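J.: Below are the sequence and a predicted model; questions follow.
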Amino acid sequence: MKILQTIESLNPEFGGTVEAVLQLTRAFARLGVYGDILTLDGPEQVWETGLPPEQVHRAGPPRTFYRYCGALKPWFRRHLAGYDAVLIHGLWRHHSAGTWRALRGRATPYYVVVHSMLNPWFNTEGFWKHARKSLFWRAIEHRVLAGARTVIYTSEEERRLAQQSFRPYRCREVVLPLGTAPPPAASGEEFLFRYPRLRGKRLALFLGRLHPMKGCDILLRAWPSVAARHSGAHLVMAGPDSAGWRADLEALARRGNIEQSVTFTGPLQGAQKWSAFAAAEVFVLPSHCEAFPYAVLESLGAGVPVLTTEQVNLAGILRPAGCALIGQDTEQSTAENLLRWFALPDATRTAMSLAARECFHEHFEIGTAAGRIVDFLRRDAHAAAGLKSTPG
């Protein structure tokens, strides 16, 4: 079987969707399934993926904020026959509509992995942004979903919420959780060498895009109550400034008189990222909405318990596993959970760390997730073949 995955870009600053595509491609190979990636990146945009160059195809450069790429359809005309299925990762850019247009009337099926991009929370970001998305939805995006063989959600909650965002909404749905690879063995020394003032501190780690969806402002407003009661506590804010928000967040820390107990690191990749997890005692993600946050999976794999919200669609798995404290996406709830964590006895924190690793291995290893997807695609192909062979 040969699978093509399409995505806007492999720029690592685009977050979990990029990580999902890379992890799936590697896992497919271990299952004997060949996987290529097609992006809207230009020829000069070569990101570190760890994959052979021949598996990554760049149709760009794109134009406009929509990342329109006129070379996309000709690329499909030349290469589509070599693939058994196409996975579209994400919406709202030309890679989704362009793939839909290129595959209309063709025998090769395509599937859409939504990656939380239909969560109703995004409709609260502002009138004009919602109006633009509504226009795009009516004109194009609802056709992308309607034309797909299946739309893939990573949790039942993500599927349920997606149905509330826009009309019309018509598609065949399935829930297939994703996953990630077990983290490498790591020590906190590399991270602490880079940030020596953090040595000996009790580190709470936020790792993700500095974006309003992630609740970064909530976390910083909650932190003063922690800093006032636990002088050894320190908050690490790690991640790219994808929304141009870092200066505002740093100003918020200054206004709260917590700049001495908060460190902004910028993006952390590779060994630095794993060292940060090793140095941290808890991972904090007070998001307003998340379908399948890869940083949470990485934290569990590293044995770092999680403080997050009901609005993260993994809460139903994390809570019974005993590896997380779950609250609401508010300043008060975030502060309460942080204070609760820092007051826990050592034995309880150790037990939660062990539970985090157990939860990861039981639910989130990428090999199991990739196997589910491949099995589904094969069953779907057989079902489609059976329908075609049935006398009409």
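T.: Yep, it's here. Just so we're clear, the structure is a prediction, and the values are computed from it rather than from any experiment.

J.: only C-alpha atoms for contact and neighbour calcs from this point on.
T.: Fine.

J.: ok, and the closest non-adjacent residue to Leu80?
T.: Thr108 (7.7 Å; CA to CA, 6 or more residues apart in numbering).

J.: Would it be right to say that that neighbour lies in a helix?
T.: No: Thr108: not assigned to a helix; according to DSSP: H, G, I helix; E, B strand; the rest coil it is coil.

J.: Touching, it and Gly82? I think so.
T.: No: at 9.6 Å, Thr108 and Gly82 do not qualify as touching, with contact defined as CA atoms under 8 Å.

J.: Which residue ranges of the stretch 51-200 of the chain form strands?
T.: 56-58, 85-89, 110-113, 150-153, 173-175 (DSSP state E, counting those that start in this stretch).

J.: quick one, helices of the stretch 51-200 of the chain?
T.: For the stretch 51-200 of the chain, helices defined by DSSP state H, counting those that start in this stretch occupy the ranges 72-79, 94-103, 127-136, 142-147, 156-162, 189-194.

J.: Pipe the ones you listed into CSV and attach mean neighbour count and distance to Leu22 per row.
T.: Listed next are the helices of the stretch 51-200 of the chain as CSV, based on neighbours: other CA atoms under 10 Å; distance: least, CA to CA, whole Å:
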stretch, mean neighbour count, distance to Leu22
helix 72-79, 14, 20
helix 94-103, 21, 17
helix 127-136, 13, 27
helix 142-147, 20, 23
helix 156-162, 18, 22
helix 189-194, 16, 25
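
J.: Between those helices, which one is closest to Arg63.
T.: helix 94-103 (9.8 Å; CA to CA).

J.: Are there helices or strands packed against the closest one, and which ones?
T.: Under the contact criterion of 3 or more CA pairs under 8 Å, 6 or more residues apart in numbering; DSSP states H and E, helix 94-103 touches strand 2-7, helix 72-79, strand 85-89, helix 142-147.

J.: In JSON lines, list those along with distance to Thr25.
T.: Formatted as JSON lines, those follow (distance: least, CA to CA, whole Å):
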{"stretch": "strand 2-7", "distance to Thr25": "8"}
{"stretch": "helix 72-79", "distance to Thr25": "18"}
{"stretch": "strand 85-89", "distance to Thr25": "11"}
{"stretch": "helix 142-147", "distance to Thr25": "23"}
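
J.: So which of the ones you listed is nearest Trp47?
T.: Closest among those, using CA to CA: strand 2-7, at 13.4 Å.

J.: second one coming, line it up with the first:
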Amino acid sequence: MKVLMVIPALGNVYGGPTKIVIELAESVAKLGISVDIVATNANGSTNLDVPLNQWVIENYYRLQYFTYLDLLDYKFTGSMTKWLFKNVSNYDIVHTNAIFSYPVLAAHWACQFRKVPYIATPHGMMEPWALAYKAWKKKLYFNLLEKPSLQTAKAMQMTASTEARHINTFGLKIPLVFVPNGIHSKDFEFLPSPDIFYQKFPETRNKTLIIFLGRIDPKKGLDLLAPAFAKAHRKFPDTHLIVAGPDNTGFLPTAENYFIEAGCKNAVTFTGMLTGEMKYAALAAANIYVAPSYSEGFSMSVLEGMAAGLPCVITTGCNFPEAGMANVASIVDIDVEQIANALIQLLQDSQAAKKMGDRARQFILENYTWDSVASKMVSVYQEIINDGTVKNANLRSKQ
């Protein structure tokens, strides 16, 4: 089986989707599947320093980057379009990632022209909060271009089970399959020493640490977290908040001001983006994980927080009801008071918080590893290639 994955860009500034596609590609390829990825060299306001129009060989898969013209955020790319129309017929199936971006649209057109089956993953971009941003532009683009191209997809992947109710409102007559994101269990077998994190951020030493791990972005709910944390901090003065993530849209000054206005800025550390050992050391140092998001596809950082054994406070916008049903996380409405009260409850009962974190770790390692995700995804690919559609009811969403 030969699989082509298409994504508008793979820059780190784009957060979850970049990590998800790379991790999925690697995990699928480990099963003996040939996997290639194509993307533009976009990286926010800059470009990736990578070879163009040639294969970059990774451990299990290949990457190829193309130049682009950023018009209205759609990343128009003539070189990638030409390549897709010429080469897409070399693959058994194409897997596109994201919507509202020209490279994905070009891939759909090439697949239609060459009669190659394709599956689409919106990565939360069809959630109401995401659609409300630049709504008029998205509505026009979707109705004129996106919807006709999605209608001929063989399936749409949901990474969160809750996506179905929103996707169904668009009137797309295609099967929806639920295949979540995952983590590598080996990354969480032995976390590094918290001291690695303390040495770089000494103000966090000897504190009860609450960690937010995500992009500095309006949808992440930092405007909610600031007053919520301030309330918790007044009750527990030894608490300290870690805000760990990149600022790829210039939103950082606004985010910092939320905490200034809430009167707790002196108990907050903005670390910037953490990767590798430093990220895992931060998780090892933390006592509680919090995700106050308005909207997520299926958050990688929530999985990481839970896999690290942290008790988690997440909003309904994180689209992870399974964690609530399994009693492995505190799921609250998108509301300042509810976020604050959930944090306070965990801080008040450290023993119960520890037990929640232990349950969370076991739940993720049993159900959300990339090995199991890749197997499900390959089964979907195989069904589409063999039968032209997804028929296995165990892989379909509950609609």
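T.: Right, received. Where do you want to start? All values reported here derive from a predicted model rather than from experimental measurement.

J.: coming back round to it: would you mind telling me which of the strands of the stretch 51-200 of the first structure is nearest Leu210 of the first structure?
T.: strand 85-89 (21.5 Å).

J.: What mean distance separates that closest one from the matching residues in the second structure?
T.: Superposing on the second structure places strand 85-89 of the first structure at an average distance of 0.6 Å from its equivalents, by mean CA distance after the TM-score superposition for the first structure.

J.: now that strand: which residue numbers in the second structure?
T.: Residues 93-97 of the second structure are matched to strand 85-89 of the first structure when aligned by TM-score structural alignment.

J.: what's the spacing between that stretch and its chain's center?
T.: Chain-centre distance of stretch 93-97 of the second structure: 17 Å, with CA atoms, centre = their mean, to the nearest Å.

J.: got a list of contacts for it?
T.: The contact list for stretch 93-97 of the second structure, computed with CA atoms under 8 Å, 6 or more residues apart in numbering, reads 2-8, 17, 21, 88, 104, 107, 111, 116-123, 381, 385.

J.: For ChimeraX, write a command that selects the buried ones of those.
T.: Applying 16 or more other CA atoms under 10 Å to the contacts of stretch 93-97 of the second structure leaves a buried subset, and the ChimeraX line that selects it is:
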select :3,4,5,6,7,8,17,21,88,104,107,111,116,117,118,119,120,121,122,123,381,385
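
J.: Now render the strands of the stretch 51-200 of the first structure as a markdown table, adding distance to Lys214 of the first structure.
T.: Below are the strands of the stretch 51-200 of the first structure laid out as a markdown table (distance: least, CA to CA, whole Å):
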| stretch | distance to Lys214 of the first structure |
| --- | --- |
| strand 56-58 | 30 |
| strand 85-89 | 20 |
| strand 110-113 | 20 |
| strand 150-153 | 20 |
| strand 173-175 | 23 |
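
J.: Break down the stretch 251-399 of the second structure into its helices, ranges please.
T.: 252-262, 276-285, 300-307, 321-325, 336-348, 350-367, 370-387.

J.: Redo the ones you listed as TSV? Include distance to Thr152 of the second structure.
T.: TSV is the format used below for these (distance: least, CA to CA, whole Å):
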stretch	distance to Thr152 of the second structure
helix 252-262	40
helix 276-285	39
helix 300-307	29
helix 321-325	30
helix 336-348	41
helix 350-367	31
helix 370-387	13
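
J.: Return the most buried member of those helices.
T.: Most buried of the helices of the stretch 251-399 of the second structure by mean neighbour count (mean count of other CA atoms under 10 Å) is helix 300-307; its value is a mean of 24.

J.: helices or strands up against that helix?
T.: Going by 3+ CA pairs under 8 Å, 6+ apart, helix 300-307 of the second structure lies up against strand 288-291, strand 312-315, helix 350-367.

J.: Run through who's touching that helix.
T.: Contacts of helix 300-307 of the second structure (CA under 8 Å, 6+ apart): 16, 20, 181-183, 188, 213-214, 283, 289, 291, 311-312, 357, 360-362, 364-365, 368.

J.: how far away is Gly322 of the first structure from Phe206 of the first structure?
T.: Per CA to CA, to the nearest Å, Gly322 of the first structure is found 20 Å from Phe206 of the first structure.

J.: Of the two, give the one with the bigger neighbour count.
T.: Phe206 (26 against 18; other CA atoms under 10 Å).

J.: Pretty sure that one sits against Met237.
T.: Yes: the pair Phe206 of the first structure and Met237 qualifies as a contact (CA under 8 Å) at a distance of 5.0 Å.

J.: returning to that earlier point: of the strands of the stretch 51-200 of the first structure, which is nearest Trp223 of the first structure?
T.: strand 150-153 (33.5 Å).

J.: Can you report how many residues lie near the alignment partner in the second structure of Tyr66 of the first structure?
T.: In the second structure, the residue paired with Tyr66 of the first structure is Tyr74, using TM-score structural alignment. Neighbour count of Tyr74 of the second structure, defined by other CA under 10 Å: 17.

J.: Which residues are in contact with Tyr74 of the second structure?
T.: Neighbour list for Tyr74 of the second structure: 100-102 [criterion: CA under 8 Å, 6+ apart].
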